[in-house]
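J.: coordinates for the following, if possible.
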Amino acid sequence: MRILPRAKREAMFEIYKFCRKVDDVADSDGPRDARLAELNRYRDDVAALYAGKSSERMGGFLGPVKEFGLRRDDFLAIIDGMEMDVVSDIRAPDLATLDLYCDRVASAVGRLSVRVFGVPDDDGIALSHHLGRALQLTNILRDVDEDADIGRLYLPRDYLSAAGIESSDPHTVLAHPNLGQACAPLIGKAREHYRQARAIMDRQTRASVKAPRIMAEAYAPMLDKLQQRGFAAPRERVRLDRAHLILAVLRYGIL
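T.: As a prediction, the model looks like this:
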């Protein structure tokens, strides 16, 4: 985000800060009732923001909301997505629930972001749909062990059942010899979302998509690494290739 012009950069930092804070609420180990109450306070903050009132947590959005036309529903969708993790630990959701989760915690962030980047509305919504889901599915595949340690399993029930895995217990699923078979269609789905996102970005001005282009080019190679590594235990964590990220920044952000 540092390569963006100042107003856009500061707006994106505010969006990132908001997402980080509500994500911290969802992932904390506090009582569920207390976390739900805190998320509701963020909903109150959003309501105040769109009533033109400043608040300690959302005051930095007063300018960006007006300048970039940020939409209230996208802020609320992000909070709704975090709430899905708080109400109960997500374990082997069906495909429709997983897609809703991805829309709320990732594509809604994209819908805020593309308005800052300056992508036209229709293409911006489509780009958010595809790139948000691509990035979130990549994270889910990368973080299966970390998620299991906090009682969560985002791999869809449909793919687990097709691979002969009927349990929804995270550690039982991750120890199953057919885990890779269950992850393969999710890798394929993420690849298709990256492909669709690139097609949309190819018809935009270079300046409007340099940040999402860098994100896509940095994250997509992790799918290859995950596929090459496989999902048999023990699984070495796959990380962003820093050199590849620097090249993407140079190619799409600077040169």
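J.: alpha carbons only for contacts and neighbour counts from here, please
T.: Fine.
J.: in the host helix or strand of A77, what's buried?
T.: Assigned by DSSP states H and E, A77 belongs to helix 72-87. Across helix 72-87, burial judged by 16 or more other Cα atoms under 10 Å covers 74-86.
J.: mind putting these into CSV with distance to R242?
T.: Conversion of the buried residues of helix 72-87 to CSV gives the following (distance: Cα to Cα, whole Å):
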residue, distance to R242
D74, 31
F75, 31
L76, 33
A77, 31
I78, 28
I79, 31
D80, 32
G81, 29
M82, 29
E83, 32
M84, 32
D85, 30
V86, 33
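J.: got a list of contacts for stretch 134-145?
T.: For stretch 134-145, the surrounding residues in contact (Cα atoms under 8 Å, 6 or more residues apart in numbering) are 102, 106, 153-155, 174, 183, 186-187, 189-191, 193-194, 216, 219-220, 222-223, 226, 237-238.
J.: those, buried ones only, as a ChimeraX selection?
T.: Under the burial definition 16+ other Cα under 10 Å, those of the contacts of stretch 134-145 that qualify are selected in ChimeraX by:
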select :102,106,153,154,155,174,183,186,187,190,191,193,194,216,219,220,222,223,226
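J.: the contacts of stretch 134-145 in helices, which ones?
T.: Using DSSP state H, the members of the contacts of stretch 134-145 that fall in helices are 102, 174, 183, 186-187, 189-191, 193-194, 216, 219, 222-223, 226.
J.: just flag the most distant two among these.
T.: Farthest-apart pair in the ones in helices among the contacts of stretch 134-145 is L174 and A216; separation 27.0 Å (Cα to Cα).
J.: report the two of the buried residues of helix 72-87 separated the most.
T.: That would be D74 and V86, which, of the buried residues of helix 72-87, are the farthest apart (Cα to Cα) at 18.8 Å.
J.: what is the helix or strand encompassing T172 packed up against?
T.: Per DSSP H and E, T172 falls inside helix 170-174. Applying 3 or more Cα pairs under 8 Å, 6 or more residues apart in numbering; DSSP states H and E, we find helix 170-174 packed against helix 144-149.
J.: from the chain's centre, how far out does the helix it packs on sit?
T.: 17 Å (Cα atoms, centre = their mean, to the nearest Å).
J.: pull out the buried residues from the helix holding T172.
T.: Result for helix 170-174 [16+ other Cα under 10 Å]: buried residues P170, H171, V173, L174.
J.: list the contacts of the helix holding A77.
T.: Contacts for helix 72-87 (Cα under 8 Å, 6+ apart): 19, 22-23, 26-27, 32, 35-36, 39, 42-43, 46, 50, 90, 101-102, 104-106, 108-109, 111-112.
J.: run this one through as well so I can compare:
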Amino acid sequence: MTPDQYCDDKAAKSGSSFYASFRFLPEPTRLAITALYAFCREVDDVVDETHDEGVARTTLNWWRKEIANLYDGTPQHPVTRALKPHVARLQLPREQLLQIIDGMEMDLTQARYNSFADLRQYCYLVASVVGLLSARIFGVSNPATYVYAEKLGLAFQLTNIIRDVGEDARRGRIYLPVEELQRFNVPAAELLAYRESDNFRDLMLFQIERAEALYAEALAALPAEDRKAQRAGLVMAAIYRATLDEIKLDGPQKVLNQRLSLGGARKLWLAWKTWMFA
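T.: Alright, predicted model coming up:
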């Protein structure tokens, strides 16, 4: 198996909405973004699938050293070997790859966020930075596109948090800010007991409205001259916004006890429609 095949297999097995948006890209761009996505999956899996915190930290430090190897031209892992041809060609910043690892590491020690400002910093590391790297891979002619990419990454992560509230609670994590739980009178204990309530529904509607506003801000910030190059991001936005719509229609309080996901056929239809008409 080649490094590119390894990355493609990693991305395909994830079942992610992101993978659906890669299919229409020219090969060099598709290979680069798939390698980046596989890197994100690798470091995320370290935190989610390693039950020993010490082992997880050691593995993340190994990845930091592997990023150094990548920029020295001697990567060892299939993912970094797949990234190697694109690092210099696209001038991918080393610091941003390291920031993704830093964000993933936060999940080892922090299971609560007091305010949205605190949560936003976490989201910047694990999602907005990925958006910035992705935008660079897709092609940027106007620097304002990076504003779009940062906001879109935040909107994606907030959508993930909304969709995965129940799944995260089962891991003992609550990403919804403590201040907002208190404002809507939703005790953390109710989330950890997966107890649906009217207050929780109102809290989730508030989260959805904020995410929707961020999608609107991101799309408004995208310069017209970069819209075609950034179509893959627009495809992802269409899929994620459709997911939010389904959560809202189904009853947002239900995310505690079920994880809503769009079917593969619908993702492909949204991807094709957005790609053709974006």
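J.: ok so, going back, so how do I select the buried members of the contacts of helix 72-87 of the first structure in PyMOL?
T.: Here is the PyMOL command that selects the buried residues among the contacts of helix 72-87 of the first structure (16+ other Cα under 10 Å):
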select buried, resi 19+22+23+26+32+35+36+39+42+43+46+90+101+102+104+105+106+108+109+111+112
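J.: can you show me the helices along the first structure?
T.: With helices called from DSSP H, the first structure shows them at 6-27, 32-49, 62-68, 72-87, 95-102, 108-117, 121-142, 144-149, 157-162, 170-174, 179-202, 210-219, 221-229, 242-248.
J.: quick one, which of those helices is nearest to L255 of the first structure?
T.: Per Cα to Cα, nearest to L255 of the first structure of the helices of the first structure: helix 242-248, 10.0 Å.
J.: what's near enough to touch the aligned residue in the second structure for R2 of the first structure?
T.: In the second structure, R2 of the first structure lines up with R23, judged by TM-score structural alignment. Residues in contact with R23 of the second structure (Cα under 8 Å, 6+ apart) are R30.
J.: distance of A77 of the first structure relative to Y42 of the first structure?
T.: Noted for A77 of the first structure: a distance of 12 Å to Y42 of the first structure, by Cα to Cα, to the nearest Å.
J.: about what we covered before: mean shift between the helix holding T172 of the first structure and the second structure?
T.: In the superposition with the second structure, the average deviation recorded for helix 170-174 of the first structure is 4.1 Å (mean Cα distance after the TM-score superposition for the first structure).
J.: can you list contacts of that helix?
T.: Applying Cα under 8 Å, 6+ apart, the contact partners of helix 170-174 of the first structure are R91, V144, D145, A148, G151, R152, L153, I165, S167, L179, A233.
J.: quick check: the counterpart of R170 of the second structure in the first structure vs D169 of the first structure, distance?
T.: Using TM-score structural alignment to pair residues, one finds that R170 of the second structure aligns to D149 in the first structure. Using Cα to Cα, we find D149 of the first structure at a distance of 11 Å from D169 of the first structure.
J.: between those two, which is the more surrounded one?
T.: Neighbours were counted for D149 of the first structure and for D169 using other Cα atoms under 10 Å; D169 has more, 14 against 11.
J.: name the nearest residue to that one, sequence neighbours excluded.
T.: Spatially, and ignoring its direct neighbours in sequence, D169 of the first structure is nearest to R91 (7.3 Å; Cα to Cα, 6 or more residues apart in numbering).
J.: run a quick neighbour tally on whichever residue in the second structure pairs up with that neighbour.
T.: Aligned by TM-score structural alignment, R91 of the first structure pairs with R112 of the second structure. R112 of the second structure: 17 surrounding residues under other Cα under 10 Å.
J.: what sits against R112 of the second structure?
T.: Contacts of R112 of the second structure by Cα under 8 Å, 6+ apart are R173, I174, Y175, L176, P177, V178.
J.: ok, now how distant is the closest residue to the first one other than its chain neighbours from E179 of the second structure?
T.: Pointing back at R173 of the second structure there. In space, R173 of the second structure comes closest to A111 once its chain neighbours are excluded; the distance is 4.7 Å by Cα to Cα, 6+ apart. Note on A111 of the second structure: its distance to E179 of the second structure, by Cα to Cα, is 14 Å.
J.: for L256 of the second structure, same thing?
T.: Separation of L256 of the second structure from E179 of the second structure (Cα to Cα) stands at 19 Å.
J.: these two: which is more packed in?
T.: Per other Cα under 10 Å, whichever of L256 of the second structure and E179 has more neighbours is L256, with 24 against 13.
J.: so what's the more buried one up against?
T.: D164, V165, G166, E167, L191, Y194, R195, E196.
J.: ok, now T34 of the second structure?
T.: By Cα under 8 Å, 6+ apart, the neighbours of T34 of the second structure are C7, D8, A11, Y19, F22.
J.: between those residues, which sits nearest H86 of the second structure?
T.: C7 (13.9 Å).
J.: so the closest one versus V186 of the second structure, what's the distance?
T.: 41 Å.
J.: also I67 of the second structure?
T.: Applying Cα to Cα, the value for I67 of the second structure to V186 of the second structure is 42 Å.
J.: just give me the neighbour total for the residue mapped onto R89 of the second structure from the first structure.
T.: In the first structure, the residue equivalent to R89 of the second structure is E67, according to TM-score structural alignment. The number of residues packed near E67 of the first structure is 14, by other Cα under 10 Å.
J.: what of A224 of the second structure?
T.: 11.
J.: ok, the one 5 residues further on next?
T.: By the measure other Cα under 10 Å, the count of residues near A229 of the second structure is 18.
J.: so what does it match up with in the first structure?
T.: So, by TM-score structural alignment, A229 of the second structure is matched to S208.
J.: its match reaches P120, doesn't it?
T.: No: counting by Cα atoms under 8 Å, S208 of the first structure stays clear of P120, with 9.2 Å between them.
J.: list the contacts for V238 of the first structure?
T.: Contacts of V238 of the first structure (Cα under 8 Å, 6+ apart): R142, M222, K225, L226.
J.: at 10 Å instead, please
T.: Contact analysis of V238 of the first structure by Cα atoms under 10 Å, 6 or more residues apart in numbering lists L141, R142, D143, M222, L223, K225, L226, R229.
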